[in-house]
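# sequence plus the predicted model coming up.
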Amino acid sequence: MIRKVAAVVVPGVAPFELGVAYEVFGIDRSDTGGPSFDFTLCAPEPGPVMTKGGFPVVVEHGLEALDDADLVVAVAYGIDDGGALPPAYLDGLRRAHERGAWLFAICSGAFALARAGLLDGRRCTTHWMYTDRLAAEVPTADVDPDALYVEDGRVLTSAGTAAGIDAALHLVRTEVGADAARSVARRMVVPPQREGGQAQFVVDPLPREGESLAGLLAWMREHLAQEHTVPRLARRAALSERTFARRFRQETGTTPAAWLARQRVARAQELLESTEAPVDEIARLVGFGSAPVLRHHFARQLGTSPVAYRRRFAVPVAS
């Protein structure tokens, strides 16, 4: 269970990514049923730390905050701006890892983990602009240039900006529970879950007015139990199959089949958390048809089974 969180600030820190760490882990959400963490901002040298935006952040605590943190957040920073990272920071990351703490790198924060030797042999990611560079720095790492976030052991790396929110909510969900993650997401007015394997970079994400598939996507979510083939969806969108497939990938970053599988798993998660419906019934309701198919997609996307997921995340049903 995560209780103590330490976020590390170095010169050139990215303000938005720092805000993500604070927004998810630094605000007491207990008044609305959410989690509350002991959050500390720390730096190799306490005092004013200049951000990438050109304004200072005053940090009161030094790296001793890492010594008993359950989660250490390596916040994004300008990897070309401040020279080498202080050895004390890298040593603190190594010690935290050795004692079993979570390490969470947001965007270019992955380079701090890399320079501490903690990405060797691991799956990881960072912002798509930096993935080639990260792979060159750590040849033994399996750098995924497309993923929003990657969890490998107790090391979590994310792509840039909003992907840091997705990864942070994933961590809350994993360690504290689905209800806690939903509470934080609701307060932040963001989706409670985006799968880590969703594409980072979507070509032409803002279609011209009248060309968006948003209405079709909403309809598909409302009718997950139905069979959705490309020919049928293309007809509904009044497009040729080829144009439909191209536009679907442009707007979602993936294929109709992969998108549907993620939506169906997400809906199954909600039903497993909030109802006592049998797994077979849930599989039918979300469009997988049978429990074995649901189990297959659960294992592929979440690395667990529906039964194990329900055991961990189900909210007791009021009598």
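Nice, thanks for sending it over.
# CA atoms for contacts and neighbours, from now on please.
Noted.
# residues near the closest residue to H61 other than its chain neighbours, how many?
Among residues not flanking H61 along the chain, C42 sits closest, at 4.6 Å (C-alpha to C-alpha, 6 or more residues apart in numbering). By other C-alpha atoms under 10 Å, the residues close to C42 number 22.
# C42 touches A69, doesn't it?
No. In this structure, C42 is not within contact of A69 by C-alpha atoms under 8 Å, at 11.4 Å.
# give me the common contacts of those two.
A6 (C-alpha atoms under 8 Å, 6 or more residues apart in numbering).
# count residues in the vicinity of A218, would you?
Neighbours of A218 under the rule other C-alpha under 10 Å: 10.
# before we move on, what about Y77?
Neighbours of Y77 (other C-alpha under 10 Å): 26.
# any idea whether F244 is helix, strand or coil?
helix (DSSP: H, G, I helix; E, B strand; the rest coil).
# residue contacts, it?
F244 makes contact with V230, A234, A237 under the criterion C-alpha under 8 Å, 6+ apart.
# I'd like to know how far it sits from R264.
Distance of F244 to R264, computed by C-alpha to C-alpha, to the nearest Å: 21 Å.
# use this one as the comparison:
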Amino acid sequence: MSVIALLVLDGVPAHQLTTPGLVLDAVARGASGDAYELRVCAVPRTVTTAEPAALTVTADWGVEGLESADTVVVAGHGGFLDEPPAGVAEALRDAVGRGCRVAAVGTGTFTLAAAGLLDGRRATTVWSHVPELAARHPRVDVDPAGTLVADGPFRTSAGFLGGLDVCLRLVEEDHGPAAAAATARRLVLPVYDEAGAARDELDRVLAETGGLEPTVQWLEAGLHRPLTLADIAAHARLSVRTLNRRFRAHTGLSPLQYLLRARLDRARRLLEHDQDATIEDIAVRVGFGSSASFRRHFRQATGMTPRDYRAAVAPAAPAAPVAPAATARPGAGPPEGGPSR
């Protein structure tokens, strides 16, 4: 069993503390046995999570938990501009020295850089702190646009969604792209399971009544059209009230809710299987009025942006050769969503 040590320092964002456990639990549910042991290692042993709703957490492990780990993940934390707490830099250098894989989420990259581990290597961090990372650590080749950067034994990320991208990358490296994609689906697809159940129930009802099948097929074949409730009712030759009643009685969804779920499900398949399609192309093909509307609905439904979902389920690209030092763009911000430490 592979041991992952999650190193958390005072001021860790709560979601970065919990996300690795969610991912590794999803891996275990798809594996024949326990795939990982997760150790939460806190320095000091009791830490307080970042605002809002700060929590006080006491971990079972201190810095000694890194000693026999196969992978160390450094979470972001509030004091990332300060020197790492006593013993942390040395423990990280020892881990790298024995061949350990080391990852950092968001501002956790500053901790690796302060330990001198990223000199001459590519790395990234929360977009709003990219200029500061480049200024404080000029020997680090800062990638100002990177979501996840791999260089040698190091994996650094912008910290989006609490390190989900890092954790899925580790799963992919250990168990392959199919396992990473399956894990991502277990984490983000309850909404599609719900939509699938609704479709199954509607299929059963249609088999019994036969009344709405042509309309449902027409609807699903024309997701790109700007359909309204009146359009759907007119095709079914029913009143809006009757159409709503039939859909809700047998699926729990209104026709427009069903249409939205169908569009999201089609978009998910395109994100998984059509890597050449842009987010804007997919938004048009599945009937959203704009890419902004598509991003908003997709994130509300899954907790991920379309881009991050695609990155999570797609095979990783081969590592790029080390490039000359990048110059960070002051004020660079994330193209989608907000950063997290």
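On my side now, so go ahead. Given the structure is predicted, the values throughout are model-derived calculations rather than measurements.
# burial measure for the nearest residue in space to I27 of the first structure that is not next to it in sequence, as a count.
Spatial nearest neighbour of I27 of the first structure, chain neighbours left out: S36 (6.9 Å); criterion: C-alpha to C-alpha, 6+ apart. Per other C-alpha under 10 Å, the neighbour tally for S36 of the first structure reads 18.
# give me the element S36 of the first structure is part of.
Under the criterion DSSP states H and E, no helix or strand holds S36 of the first structure.
# and what of V73 of the first structure?
Secondary structure assignment for V73 of the first structure, by DSSP H and E: strand 71-74.
# and after that strand, which helix or strand comes next?
Assignment by DSSP H and E places the next element after strand 71-74 of the first structure at helix 87-98.
# could I get the buried residue list for that next one?
Residues Y89, L90, G92, L93, R94, A96, H97 are the ones in helix 87-98 of the first structure that count as buried (16 or more other C-alpha atoms under 10 Å).
# give me the mean distance between it and the second structure.
In the superposition against the second structure, helix 87-98 of the first structure averages 0.7 Å from its aligned positions (mean C-alpha distance after the TM-score superposition for the first structure).
# packing partners of that helix?
With contacts defined as 3 or more C-alpha pairs under 8 Å, 6 or more residues apart in numbering; DSSP states H and E, helix 87-98 of the first structure has these neighbours: strand 102-105, helix 110-115.
# wait, which of the ones you listed is closest to D31 of the first structure?
When those are compared by C-alpha to C-alpha, strand 102-105 sits nearest D31 of the first structure, at 26.0 Å.
# so how far is the closest one from its chain's centroid?
Distance, stretch centre to chain centre, for strand 102-105 of the first structure: 12 Å (C-alpha atoms, centre = their mean, to the nearest Å).
# what do you get for stretch 151-161 of the second structure?
In terms of C-alpha atoms, centre = their mean, the centre of stretch 151-161 of the second structure is set 13 Å apart from its chain centre.
# buried stuff in it?
Neighbour-count burial for stretch 151-161 of the second structure, counted by 16+ other C-alpha under 10 Å, picks out D151, F154, R155, T156, S157, A158, G159, F160, L161.
# neighbours of the residue nearest to the fourth one when sequence neighbours are not counted, how many?
Going back to what we said before, that points to T156 of the second structure. Take T156 of the second structure and drop its neighbours on the chain: the residue closest to it by C-alpha to C-alpha, 6+ apart is A104, 4.8 Å away. Residues lying near A104 of the second structure (other C-alpha under 10 Å) number 29.
# need the contact list for A104 of the second structure.
V73, V74, A75, G76, L112, F154, R155, T156, S157, V166.
# so the second one touches G108, yeah?
Yes. Checked against C-alpha under 8 Å, the pair V74 of the second structure and G108 is within contact range at 5.3 Å.
# ok, which stretches of the stretch 151-300 of the first structure are helices?
Assigned by DSSP state H, counting those that start in this stretch, the stretch 151-300 of the first structure shows helices spanning 162-175, 178-188, 214-222, 230-236, 241-252, 256-274, 279-286, 291-302.
# list the helices and strands the last one packs on?
Read that as helix 291-302 of the first structure. helix 256-274, helix 279-286, helix 306-313.
# that one: which residues count as buried?
Applying 16+ other C-alpha under 10 Å to helix 291-302 of the first structure flags A291, L294, R295, H297, F298, Q301 as buried.
# likewise the longest one?
By neighbour count with 16+ other C-alpha under 10 Å, helix 256-274 of the first structure contains the buried residues 256, 259-274.
# same question for the fifth one.
Neighbour counts using 16+ other C-alpha under 10 Å place E241, F244, A245, R247, F248, R249, Q250, E251, T252 of helix 241-252 of the first structure among the buried residues.
# swap in the third one?
Taking 16+ other C-alpha under 10 Å as the basis for neighbour counts, the residues of helix 214-222 of the first structure that come out buried are L217, M220.
# so how far is that helix off the chain centroid?
Chain-centre distance of helix 214-222 of the first structure: 23 Å, with C-alpha atoms, centre = their mean.
# outside of it, which residues touch it?
Under C-alpha under 8 Å, 6+ apart, the answer for helix 214-222 of the first structure is R236, A237, Q263.
# kindly calculate the angle that that helix makes with helix 256-274.
Counting by axes from the mean of the first three to the mean of the last three C-alpha atoms, to 10 degrees, helix 214-222 of the first structure points 50 degrees away from the direction of helix 256-274.
# kindly provide the distance from the most centrally placed residue in the second structure to V57 of the second structure.
Centroid check for the second structure by C-alpha atoms, centre = their mean gives L164 as the closest residue, at 4.2 Å. Separation of L164 of the second structure from V57 of the second structure (C-alpha to C-alpha): 21 Å.
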